[in-house]
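# can't give you the sequence, but here's the structure:
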């Protein structure tokens, strides 16, 4: 028995060693790819605190940045974590289409918005982390898109919670204001993130971080209030299968907020987390797991609470809420485009002054 166990452990160790060699093998397979550089070799704007190496050189061809998906650099894990999440969400959508009529059943439309908004934010995040290192303008452009993706996901989360998770008493108190306020908070979150990125040079890091975190926290507290209300009244004897997933998404979001706000690992081990172990990478993993828990919980509520939400929401409510989602997405896009125009003006002035 001991021999069998040792053999299996040996095979596992060999497999882990082979996995660790993948980035090096891929780099050697594409010798024309430029190597990564240190933080001192890229403009200050691109430097992340406590990340000393693994930066991709600027102003390379688009092919280089696309192929860097298979290169070892300090954004590799950020790209792959959300790429894998996107594929998982896509598989989940395919599974749901086998049992849910997303065309004829209007009550299923909020569930569809939850999944589509998850797919959108993860896909845009992959694009931003993969291509945002090409130039300063590209960095602004792709990360502004990322902020749009986050904002529309916030609205999608609010819609799923309000439509399926809300109880009758809370619905009666907030039904006229919940979704409009969720839309406003999503737009404010997008505005705060875009302004924080735009003021990258002129404001201290903690001020920019507050501008990004506070609107997102306010949006989350409001958007998740139906779930919080249910969790506070939840007893261990309850047989509601969705509650464990709701609890999971709340716990995972708190982990997300911590690792997004505090770069713990790289601060105490500068230079050792350049490839793997960064707080933002941990944040990506937690937010992906949080989203997956949310999708599971929303689907279980869709199946198990139909009598309640069909009574609370009229036949046209889903159409109205989906329309508000589209409007929120459009407003966030206009915000990002407006601030991006300011960015272009600033960059043009800098280029002329050189």
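Happy to help now that I have it. A quick note: this is a predicted structure, and the numbers were derived from the prediction, not measured.
# From here on, just use CA atoms for contacts and neighbour counts.
Noted.
# just the helices in the stretch 101-250 of the chain please.
Here the stretch 101-250 of the chain has its helices, by DSSP state H, counting those that start in this stretch, at 109-131, 136-160, 168-174, 178-198, 205-223, 225-232, 242-261.
# and these, which is most packed in?
helix 136-160 (a mean of 25; mean count of other CA atoms under 10 Å).
# can you give me the angle that helix makes with helix 225-232?
Angle, helix 136-160 to helix 225-232, by axes from the mean of the first three to the mean of the last three CA atoms, to 10 degrees: 50 degrees.
# quick one: contacts for residue 127?
79, 142 (CA atoms under 8 Å, 6 or more residues apart in numbering).
# what distance separates the start and the end of stretch 36-55?
5 Å (CA to CA, to the nearest Å).
# in it, what's buried?
Buried positions in stretch 36-55, judged by neighbour count with 16 or more other CA atoms under 10 Å: 36-37, 39, 46-47, 50-55.
# starting at the chain centroid, how far to stretch 322-337?
Centroid separation between stretch 322-337 and its chain, computed with CA atoms, centre = their mean, to the nearest Å, is 17 Å.
# Quick one: residues in contact with it.
In contact with stretch 322-337 (CA under 8 Å, 6+ apart) are residues 109-110, 113, 144-145, 148, 151-152, 155-156, 180, 183-184, 186-187, 190-191, 194.
# buried residues in it?
Neighbour-count burial for stretch 322-337 [16+ other CA under 10 Å]: 322, 324-325, 328-329, 331-333, 335-337.
# Taking helix 178-198 as reference, get the angle to the longest helix seen in the chain.
When the chain is parsed with DSSP state H, its longest helix is helix 317-353. Here helix 317-353 points in a direction 10 degrees away from that of helix 178-198 (the same axes, to 10 degrees).
# returning to that earlier point: what would the helices of the stretch 101-250 of the chain look like in CSV with distance to residue 73?
Output for the helices of the stretch 101-250 of the chain, formatted as CSV (distance: least, CA to CA, whole Å):
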stretch, distance to residue 73
helix 109-131, 10
helix 136-160, 16
helix 168-174, 47
helix 178-198, 22
helix 205-223, 24
helix 225-232, 39
helix 242-261, 20
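# what about versus this one:
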């Protein structure tokens, strides 16, 4: 019979400070986990399990509008970030950089959809309408940059 060995979970005092979350005392996955351990841990009750599944499941609907693609990518990127963040310190930062970028892309996708489909008719072709998308792109770049820098 196939038997899978789930990764051992750690307490807050057993993980480096960079991995600790305020208020979370137990359920940490070991730093430097392998990709296989990270995938196995999504079926285990860790301090990330709820984040992983609540971001992974909504990523799979197929919305009819391409402008809603960021709505699917954002939770998928977040789920992957929470799943693979314990592989190494570098992987943790890279995972969350992608998570932040996906959140910013979600914001940009929402701005594009708003501009294309529901922008008030009186404002279409106004100066504000012409500046709206470039400002949204600028906001995406700045938000992602600042989020990654703060990490």
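Yep, it's here. Owing to the predicted nature of the structure, the values given are computational and were not obtained by experimental measurement.
# about what we covered before: now for the helices of the stretch 101-250 of the first structure, which one comes closest to residue 71 of the first structure?
Evaluated over those, closeness to residue 71 of the first structure peaks at helix 109-131, with 10.7 Å, by CA to CA.
# Mean per-residue distance, stretch 131-149 of the second structure versus the first structure.
Average distance, stretch 131-149 of the second structure versus aligned residues of the first structure after superposition (mean CA distance after the TM-score superposition for the first structure): 0.6 Å.
# what range in the first structure matches that stretch?
Across the first structure, the stretch matching stretch 131-149 of the second structure (TM-score structural alignment) is residues 177-195.
# give the contact list for residue 107 of the second structure.
Contacts of residue 107 of the second structure by CA under 8 Å, 6+ apart are 136, 140.
# Translate it into the numbering of the first structure.
In the first structure, residue 107 of the second structure lands on residue 154 (TM-score structural alignment).
# do residue 29 of the second structure as well
Under the alignment (TM-score structural alignment), residue 29 of the second structure pairs with residue 56 in the first structure.
# Spatially, what comes nearest to its match if we skip its sequence neighbours?
Nearest residue to residue 56 of the first structure in three dimensions, chain neighbours excluded: residue 36, at 4.8 Å (CA to CA, 6 or more residues apart in numbering).
# you'd agree the one you found is up against residue 55?
Yes - if you go by CA atoms under 8 Å, residue 36 of the first structure and residue 55 touch, sitting 5.2 Å apart.
# Between those two, which contacts overlap?
residue 73.
# Would you double-check that residue 33 of the first structure falls in a strand?
No - under DSSP: H, G, I helix; E, B strand; the rest coil, residue 33 of the first structure sits outside any strand and is assigned coil.
# how near is residue 109 of the second structure to residue 103 of the second structure?
According to CA to CA, residue 109 of the second structure and residue 103 of the second structure sit 10 Å apart.
# can you check residue 88 of the second structure too?
Taking CA to CA, one finds residue 88 of the second structure at 22 Å from residue 103 of the second structure.
# And for residue 133 of the second structure?
Taking CA to CA, one finds residue 133 of the second structure at 17 Å from residue 103 of the second structure.
# Need the residue closest to the centroid of the second structure.
Nearest to the geometric centre of the second structure sits residue 78, at 2.3 Å (CA atoms, centre = their mean).
# how about the equivalent of that residue over in the first structure, what does it touch?
Under the alignment (TM-score structural alignment), residue 78 of the second structure pairs with residue 125 of the first structure. By CA under 8 Å, 6+ apart, the contact list for residue 125 of the first structure reads 79, 82, 143, 146, 149.
# now residue 110 of the second structure
67-68.
# Let's see that with 10 Å instead.
Residues in contact with residue 110 of the second structure, defined by CA atoms under 10 Å, 6 or more residues apart in numbering, are 67-71, 104, 116, 136.
# so what's residue 91 of the second structure up against?
Residue 91 of the second structure neighbours (CA under 10 Å, 6+ apart): 32, 81, 84-85, 97.
# and residue 59 of the first structure, how many residues sit next to it?
By other CA atoms under 10 Å, 13 other residues sit near residue 59 of the first structure.
# Wait, a helix at it?
No - judged by three-state DSSP, residue 59 of the first structure forms no part of a helix; its state is coil.
# Aligned to residue 8 of the first structure, what sits in the second structure?
Match for residue 8 of the first structure (TM-score structural alignment): no aligned residue.
# Please apply the same query to residue 139 of the first structure.
Matched by TM-score structural alignment, residue 139 of the first structure corresponds to residue 92 in the second structure.
# nearest residue to its match other than its sequence neighbours?
residue 85 (4.1 Å).
# Is it correct that the one you found is in contact with residue 77?
No - with contact defined as CA atoms under 10 Å, residue 85 of the second structure does not reach residue 77; the gap is 11.6 Å.
# who touches both of those two?
95-96.
# Just confirm residue 56 of the second structure is within a helix.
Yes - under three-state DSSP, residue 56 of the second structure sits within a helix.
# Tell me the counterpart of it in the first structure.
Using TM-score structural alignment as the criterion, residue 56 of the second structure maps onto residue 83 of the first structure.
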